[in-house]
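Colleague: Dropping a prediction and its sequence here:
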Amino acid sequence: MSPDLSRRAMTDSGELDLRPLPPGVEVLLTDVRAAPRLVAHLRAVHDVACQLTEWIRRHHPGVAFDRAAVEFGAAVHDIGKVEHLDELSGPGSAHEHAGYELLLARGVEEPLARFARTHASWTAAGVGVEDLLVSLADKVWKAKRVPELEHLITEHLATANGQPTWEVFMSLDDELDRIAADADRRLAFQASFPITP
């Protein structure tokens, strides 16, 4: 890892105004020698997760969820790619279990480590709204829309607030369009960092 480039990925935002990573995540990514591009990706997804949690707080205040867990989960969801670097630029799911095990080995408690293994499994048993939000952030950061995932979140929000599903969907759709509008800049930010030193 290039410490200077990884540090820059953690602190610079280019043309974006990306939020800082949650406390402890920068140290964790440094300790595992995360590649600069991975750090940039995690930072971009974390920022989108923050936008989603803020939107829910404002528009669906009756929805109970762990905002800090969502934001932490988004900031570490792909950490297993330190062991499966080829999955940074190509498909693969080996990083999911590897990331979960890596986080547990580093002292991260299971309720937070789980995001490494659930971020691509939104239909699995036991997946909660926090997992769905991390999954959504991991898709919409690059303007990818996944109707099945969006439907699950819409249903959860509508049920929790007692609102019509169509009304919640329209509002969520507008927010995802707004977030997706910056996808090119987030992708350029990520691509500005190398996969390897």
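Modeller: Arrived safely. Numbering: from 1, shown residues only.
Colleague: Please count neighbours and contacts with C-alpha atoms only from this point.
Modeller: OK.
Colleague: Surely L42 is in contact with G80?
Modeller: No. Assessed by C-alpha atoms under 8 Å, L42 is found out of contact with G80, at 11.6 Å.
Colleague: List the residues that are in contact with both of those two.
Modeller: Counting by C-alpha atoms under 8 Å, 6 or more residues apart in numbering, L42 and G80 have no common neighbour.
Colleague: Mind jotting down where the helices sit in this structure?
Modeller: Using DSSP state H, the helices of the chain run over residues 3-11, 25-31, 36-59, 67-76, 94-105, 110-113, 115-118, 129-140, 147-161, 165-180, 183-191.
Colleague: okay, the angle between the last one and helix 36-59?
Modeller: Read it as helix 183-191. Here the directions of helix 183-191 and helix 36-59 differ by 140 degrees (axes from the mean of the first three to the mean of the last three C-alpha atoms, to 10 degrees).
Colleague: try this one next to it:
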Amino acid sequence: MNRVVSPEAAREILVALGAPRRLMTHGRLVLEAADELLRAMRTLGVDVDERLVRAGAMLHDAGKILHPNELTNPGKNHEEAGEAMLLAQDVDPVVARCCVTHAQWASFDCSLEELLVALADALWKGIRRDPIERRVVDEVARRLRGDAWESFVVLDECFERIAEAGPERLERSVRADADA
């Protein structure tokens, strides 16, 4: 039976698979950003699968266990490798798919949950990406059957708040690497 995992269970999966400290830290920092996005969804009254978003935030880069050079260098090999590895661990395919969609969201018909994982992966380090932000705003407005501008006002403030904390999160990431 496939399972959508909690962030704690996701952490245990990563540890069992031999994830390096840097990857564990990255997952936690992306989860922090995802939690902020989820608070905004609750504020707006948007129903999302929070467990999926939180698990996806922790596990989206799991494939870097198999491709450790991509922890510090660009690369896409970890995406499909991560999905396959998580599927072999009986992780719900929807969560495992976040390994691919976090980077290739523009090429897929993604759920709002997948988009939130991808957005958290950018915002955690202070990077604003208009195309994905716009896609999230549009999907939220569609779900609320409202005006995109109304959703934008709330979400833009959230996106900016997360991005402003990016340098501090990056510093924590660097410190965690140095302490290893």
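Modeller: Cool, got the structure. Source: prediction; values computed, not measured.
Colleague: do you know which of the helices of the first structure lies nearest L88 of the first structure?
Modeller: Nearest to L88 of the first structure, of all the helices of the first structure, is helix 36-59, at 7.0 Å by C-alpha to C-alpha.
Colleague: other SSEs contacting the closest one?
Modeller: With contacts defined as 3 or more C-alpha pairs under 8 Å, 6 or more residues apart in numbering; DSSP states H and E, the packing partners of helix 36-59 of the first structure are helix 3-11, helix 67-76, helix 129-140, helix 165-180, helix 183-191.
Colleague: roughly how far out does it sit from the chain middle?
Modeller: With C-alpha atoms, centre = their mean, to the nearest Å as the basis, helix 36-59 of the first structure stands 6 Å off its chain's centre.
Colleague: Can you list the buried residues in it?
Modeller: In terms of neighbour count (16 or more other C-alpha atoms under 10 Å), helix 36-59 of the first structure has its buried residues at 36-53, 56.
Colleague: Please apply the same query to stretch 152-171 of the first structure.
Modeller: Buried residues in stretch 152-171 of the first structure, counted by 16+ other C-alpha under 10 Å: 152-158, 168-169.
Colleague: Quick test: name the residue nearest the centre of the second structure.
Modeller: Centroid check for the second structure by C-alpha atoms, centre = their mean gives V117 as the closest residue, at 2.8 Å.
Colleague: Looking for the alignment partner of that residue in the first structure.
Modeller: In the first structure, the residue paired with V117 of the second structure according to TM-score structural alignment is V134.
Colleague: separation between the closest residue in space to that match that isn't next to it in sequence and V82 of the first structure?
Modeller: Of all residues not flanking V134 of the first structure in the chain, A74 sits nearest, at 5.3 Å (C-alpha to C-alpha, 6 or more residues apart in numbering). Distance of A74 of the first structure to V82 of the first structure, computed by C-alpha to C-alpha, to the nearest Å: 16 Å.
Colleague: cool, G162 of the first structure as well?
Modeller: Distance of G162 of the first structure to V82 of the first structure, given as C-alpha to C-alpha: 42 Å.
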